Structures are given as structure tokens and as C-alpha cells.
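**Student:** A structural model of the following input is requested.
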Amino acid sequence: MGLRVCHAAAELAPFAKAGGLGDVVAGLSRALGRAGHDVRVFLPFYAPIARLHFPFNLVEFLRDVELQLGVRRFRYSVFTTRLPDSTVDAYFVHCPALFHHDSIYAPGWDEYLRYALLGRATLECCQRMGWAPEVIHCHDWHTALVPVYLRTLYSWDRLFARTRTVLSLHNLGYAGNFGAHVLPELGLEGSAHLLHQEDLAARRMSFLRTGLLHADFLSTVSRTYAREIQTPEFGFGQDALLRARADRLVGIVNGVDYGEWDPARDPHLPHKYSPKGLAGKGRMKRALLERAGLQASERAPVIGIVSRLTAQKGLDLLFDVLPDLLSQRDLRLVALGSGEARYESFLAWLQSSFPGKAWFHRGYHEELAHWIEAGADLFLMPSRYEPCGLNQMYSLRYGTPPVVRRTGGLADTVELWNPMTREGTGFPFEHFTPEGLRWALDFALQVHQDPEAWKQLQANGMARDFSWDRQVREYEELYRRALA
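**Tutor:** Take a look at the predicted model:
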């Protein structure tokens, strides 16, 4: 029997997406809908959404709803449309006074009001619909107050008597921290005993920490990351609380939308291929090298990078490793990304220092990202930490073995190639050092010289299934565990 599942989130692709969160909420919602569950998603109606070509319909009984936040009075209406390629309805909270900015995460003093309103509007929409969700799935700090609201402002309503909450941690580095002076406007001034007392003593409050205290279950986006965030190194100051709630914390690897990322039907690729026939991958390699203006060579391996250029992505390791590698070996480097100036400058320097061997495209380009996944021989992802990661799973499907740091979701999805058993899918390395990365790249380049071993390695990776239809079963189990 299907469950009634409500998602509350700041992002939902393709309507509002700043990173991976929007893809995850969309992919999980679609999969739950296909599995027969009644799924509804609530998010803000950001100003840029109005410019999208979707049939947004006003929900008449959710027009001009008044909501008091402390001394401030707001009005919102709700629009709805179907999440593409799904049976799921998305509901957009339209409050121009708060969501009038030209970007999703616009800085401003009123950020706490925006997401307090989203959380409360989600619950009040359920009330006005007469729809009793069995699970409210909150995502990151933006909707992390929903569990405490159910225990306080909405505890009177029997509609939510059986409702249980799950809080997913996609990015623990953002916690929604504000001064304690916001409590009256959040409606929590009379519920201070339910908040984190050390925070209150320091005259602050945290949306995320409040959610960690009160959600019935916590989830994050890989099993290894669920263990890592209970340590000071990865816990961003939340590790003690996460250890205290370890019996309610689960790790579930994100799914991949193979409708968008599959070399057999990828609309971005001029040459398609599949595990049964890899000729198209060779043609994609030649096309990629030509597009990048690099020297064509069938034997020289191509290393691909598609990344945000930040310290989290482990790019500091490249400074000591890539110049030596490019000078000593016949290989090619194709990199796509943008971010911190020092990394952009380094990749641009590689291009100028190794003409014909290295190429860097500053920015993001969707088609080029698909070309790199298809045309590269190796995909490089040496993250310092990685809650889940998606590109390594794309790479496996595209027959492009990944070289990754053994952390978070990378540890859960990439298995070390074993030349004796011919098992494994890539080249994870343990220690976050230049030596660790150099070991993994040397190993990968050695295996690449053995065509039969390389074909088996590619076949192993392409056979892995990280589809949402597979991963959703773990969420169904989590929901039923919460309801037990």
C-alpha cells in the first residue's frame, strides 16, 4: 500500500536548481511516484521560476493565505504543476515579499523568514488540503524547523497525529545559523526549552541543529558519509549531536537519472554506445580531442575533470601531481569548471604550459560535461570530502573508470580494480596526499596499457546500477521504519 509522502525543500529540478539538491529531490520524488506512493513537493516560487515555460496553476483555496511571523504579517498563494516525467505534483509557495530575488539563495537579512515561512506554509497547505502526510521529508537546513513546528505550533492538529519526519543532510556545511533574537518571528519564543541550550546561551539558534534534535530520523547521502559526519573532521560542529542520534541516522547513496545520463541514448552525444558496443566511445574520444584542440592519439589516455573548483573537491592535490604527469607521460587533460581563482588560474596555466596536451574550459557547459564523461578514458575526482557525488556514478555508466579519494559516497560507489580477480570499477586512494593521488593515477595508467583488462574494468562499471528505482527501496524501508 502506498504512503503519503510530503517533501519540503529549497530546490526541485528543473524549476529551481543551484546544485545537486534539486536533482536529488526530483529523482527521489519521481521514483516514489513510480512505486505507487502519493508524493507532493513544496518549495518557494522564486522570481526566476515565473519565467519558465511550465503551466503553473493557481490553487484557488490557497490564494492570499495570511501568515503571521512575530510582528510581521505575510500573504502567500500557491501555484502547482506536474513534475516533468512523473505522477508527482509540485506546489510553489508564492510570497513576493520574501521570494522576489533574482537568484535562489540571495543573501539578505530576511533569510530566516523565507524558510520559516516555507516550513509553516507546507504544513498549513496540508491542513487546507485535508491531506495527512505519513512522512514529511525535509531537506537541509531550509526546512529543518518542520519537525519542531509539528511539536509546537501544530501539535493541536490531529491531522498530523501519525506524521513522522525525516531530515536529509545533503550539505552539512550550511546550518542556517542566526541570532537568538529571531525566535519570536519563528514562533519559537515560548519553546526555547526545545532548542539547543548551548546555542541559546551564546545568543544564537540553528535551523539545522534544531532539526537534528527533533526529526524522527536523519538520513544522509551515503553510508560512509553517515559515519564520517560523526567525527570532528567532517561533522562541522554537529558531530556530538549526530553521535548521540546515531541509532536514528542512516546513509543512502543518491540515485542517478539514467534517462539523462546514459551513453546509449544521451542526446548530447553525436556518437552513442553501450556495453555491447564501445566503438562510439572511441569516436567520442576523437571528437572531444578535436573540440578541445588537443593532439589526437588513440593510445594516449584522456583524463577528464568536471567540477566546482573549490578546496572541498581536493584540487590542491593537483598542483604537485599534474605538471609532473603531463611532462613525463603521453596523456591528455580536459577540464571543465569554475570557482576559486587559484584553481582556475592553475588549470589555465596547465593549458598554456602544455599546449596540445591540456585544455581548460572556464564555466559550466552541459553538453561539454556529457562529452567529457563519454570521451575521457579516466575521470578524476580527488575530493577532500564528498557526501555522495554523482559524477563518479555517471563515469561508471559511461565506461570511464574514476580515480577518486576513498571518502563519503565515493567510497561506497567505486571499488578498487583487482588485476587478479578482475573485479572492481575504478581507482580509489586512501590518503589525501599528492603521493596518494599519484599512486592511483599511476595504477590507472598501468591498467590502461592492458586492453583486455581495461575492457573488463569498463564492463564492470557499466554494469553497476545506481538508478533511483533501485535506491528508492532504501527510502521506502526508512519511511516504514519511522512509521513502525
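**Student:** alpha carbons only for contacts and neighbour counts from here, please
**Tutor:** Will do.
**Student:** and the gap between residue 125 and residue 338?
**Tutor:** 39 Å (C-alpha to C-alpha, to the nearest Å).
**Student:** nope, residue 193 is what I was after
**Tutor:** Taken as C-alpha to C-alpha, the span from residue 193 to residue 338 is 44 Å.
**Student:** quick one: which of those two has more around it?
**Tutor:** The neighbour count for residue 193 versus residue 338, taken as other C-alpha atoms under 10 Å, is higher for residue 338 (18 against 10).
**Student:** Sort out which residues of the helix or strand the more buried one falls within are buried, please.
**Tutor:** Using DSSP states H and E, residue 338 sits in strand 332-339. By neighbour count on 16 or more other C-alpha atoms under 10 Å, the buried set for strand 332-339 is 332, 333, 334, 335, 336, 337, 338.
**Student:** Show me what it is packed up against.
**Tutor:** If you count contacts as 3 or more C-alpha pairs under 8 Å, 6 or more residues apart in numbering; DSSP states H and E, strand 332-339 packs onto strand 302-309, strand 358-362, helix 366-375.
**Student:** For those, give me TSV that also has mean neighbour count and distance to residue 461.
**Tutor:** Below are the helices and strands packed on strand 332-339 laid out as TSV (neighbours: other C-alpha atoms under 10 Å; distance: least, C-alpha to C-alpha, whole Å):
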stretch	mean neighbour count	distance to residue 461
strand 302-309	22	17
strand 358-362	22	26
helix 366-375	22	13
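**Student:** let's see this one next to it:
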Amino acid sequence: MEKKRILFVSQEIYPFLAKTEISHNARKLPQGTQENGKEIRVFTPRFGTINERRHQLHEVIRLSGMNIIIDDKDHPLIIKVASIPAARLQVYFIDNDEFFKRKTNVADDKGADFSDNDERSMFFCRGVLETVKKLGWKPDVIHCHGWMASLMPLYIKKIYNKDPHFADTKVIYSIYDHKEGFESSWDERFHEKLKFDGFDEEVTNLVKNPSIDAITKAAVTFSDGVVQGSEVIQPELQQVFDEASCLKLNYLPEEHLTKGLSEFFDKVIEEGILIQ
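**Tutor:** I've put the predicted structure just below:
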């Protein structure tokens, strides 16, 4: 029987960035999923705070070189890789000098969110999908962690849904109690940028006010499964989780998470309702 393929897409991964609930899960879950007999790939942004020399990142020339258009502007896509030897994991990094070569990750040194975080998320999600296509690797499930990956369900269900490479791909979104880089709403023109990308009003109307609550609700609306990633999440996000019509996995402590999530992957693959 062919192994199921799980694509992990995370805003941050330990040890490349500091240990948080998201970065820890994004480090442990792919390893556990692989050990449970599934095939995995892992993607994350190449933030400027990641020490390339220490972690031995190197560019993959055959995967780099594409331009991704965001809001009618070309942005070169650079792909880098590094390994976590202890976990037998290879991690792919989405890079672009304009979006990611900064001294901080999602907010400036005074704590103000970067004004282009919406475009950085768009570039990241599209960069992942285009790179996976180049790899010739068809994921059964894409599991998203952190708001930087929140647009992935929208792209899979509304833009890449006619692409044979992703025709049967299901998407799972994990909701965390983590707002870093999303203290304020995204650019008020965000819905116009999505329209330029080809999204219809079903999507753009959901994010006319692009707050973290609205973005999370949009992500869950177009997901096949949703996971409560933190034991306690903000009331507004808890409401989004509780009202979700897709398959749901309640919070699981770490000792039960890998096994529970592996079973959830199987359930979503077998029973998840594909949103057209």
C-alpha cells in the first residue's frame, strides 16, 4: 500500500527559530508522522533571523528562479534546504530578499507588525505550492501551522483546485493562541490583492476586514479539518473552532498528539468533505 503523503507548512520551526508551541509542534509532528509510516515534506519561511551558516542552509538551484506575482509585482522565489539530522528531517525554506531578509521576523524592532505581512503570507503559500509541483510530489494532506500559512486552504480550494497535482489534496489548519505579528489587521487592500490573484467574492467578502479572527475563519471555512493547537485559545478563535463545519480534532497533550493527529490525517483523507 502506498504511503500517505503529508505536507507540513509552518510559520516557524525549532531549532531554526526559538522554541514556541508552533515551532515545537512543527519540529516534532513531522518526525512522529514519518515514524508512523507516512511520507512527509516540511516547509517554512527563511526569516532573516535564521542563521544560515549554523544551520547549514543552502540554495536548491533547480527549484529556485521562478517569479511569483503579488499585487501586480514580480517577486523572485528562492528555495533553500537544511536538515535536522537527529530527526532525519529535511526542511525547505521559502526565501525572497524583499520579504524575508530582515532583522526581525513578523514585526519590527519596536513591535509594530510589518505592513506587508499579508503579501508575505501570499508569497509563502504560493511559493510552497509551486515548489511542491516542481518536486513532483502530490500531498494527500497539507497541515498548516501559524497565520503565515493561513491562506493555504484558500489557495488549494479556490485557485489550485483545478490543478491535477492538488485535485485530491485535503487541508488541515491548526489554530493556536499565538498572535505575534498579527496584533493589528492586515492591509485594508488585502481583499483587492486576493482578487488580483483570481479569488472570487466568496473569498474576498470574508476578509474585507482582515483581522486575525477573519483570516482564521476564512482558513477554517476552506479547510477539510481543523485542530485546536493550544489548550486555551482566544474566545473569538475558540468560537471559530466550535462553529467549524469540517472535521475537528480537540486539543491533545503532547504525549497523545502525534498518534491522535496521524489518525486524524487518515480520517480526513477517507471521510473529509472536499469543498468545491
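**Student:** need the helices and strands packed on strand 332-339 of structure 1 in JSON lines with distance to residue 214 of structure 1, can you?
**Tutor:** Below are these laid out as JSON lines (distance: least, C-alpha to C-alpha, whole Å):
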{"stretch": "strand 302-309", "distance to residue 214 of structure 1": "33"}
{"stretch": "strand 358-362", "distance to residue 214 of structure 1": "42"}
{"stretch": "helix 366-375", "distance to residue 214 of structure 1": "39"}
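**Student:** Can you check which of the ones you listed gets nearest to residue 20 of structure 1?
**Tutor:** Among these, the nearest to residue 20 of structure 1 by C-alpha to C-alpha is strand 302-309 (11.6 Å).
**Student:** matching residues in structure 2 for that closest one?
**Tutor:** Strand 302-309 of structure 1 lines up with nothing in structure 2 when matched by TM-score structural alignment.
**Student:** Next, name the residue at the spatial heart of structure 2.
**Tutor:** residue 149 (2.6 Å; C-alpha atoms, centre = their mean).
**Student:** which one in structure 1 is aligned with it?
**Tutor:** Match for residue 149 of structure 2 (TM-score structural alignment): residue 143.
**Student:** which ones are touching that match?
**Tutor:** 8, 9, 10, 115, 116, 118, 119, 207 (C-alpha atoms under 8 Å, 6 or more residues apart in numbering).
**Student:** The fourth one is in what secondary structure piece?
**Tutor:** This points to residue 115 of structure 1. Secondary structure (DSSP H and E) places residue 115 of structure 1 in helix 111-129.
**Student:** That helix: average distance to aligned residues in structure 2?
**Tutor:** Helix 111-129 of structure 1 differs from its equivalent in structure 2 by a mean of 0.9 Å after superposition (mean C-alpha distance after the TM-score superposition for structure 1).
**Student:** Drop anything exposed from the contacts of residue 143 of structure 1.
**Tutor:** For these, buried by 16+ other C-alpha under 10 Å: 8, 9, 10, 115, 116, 118, 119, 207.
**Student:** between these, which is closest to residue 359 of structure 1?
**Tutor:** Closest to residue 359 of structure 1, out of all of those and judged by C-alpha to C-alpha, is residue 10, at 35.2 Å.
**Student:** hang on, the earlier thing: any idea how far residue 50 of structure 1 is from the match of residue 149 of structure 2?
**Tutor:** For residue 143 of structure 1, the distance to residue 50 of structure 1 - C-alpha to C-alpha - is 22 Å.
**Student:** and what of residue 61 of structure 1?
**Tutor:** 20 Å.
**Student:** Over to residue 373 of structure 1?
**Tutor:** With C-alpha to C-alpha as the criterion, residue 373 of structure 1 and residue 50 of structure 1 are 33 Å apart.
**Student:** cool, and residue 246 of structure 1?
**Tutor:** From residue 246 of structure 1 to residue 50 of structure 1 the distance is 41 Å (C-alpha to C-alpha).
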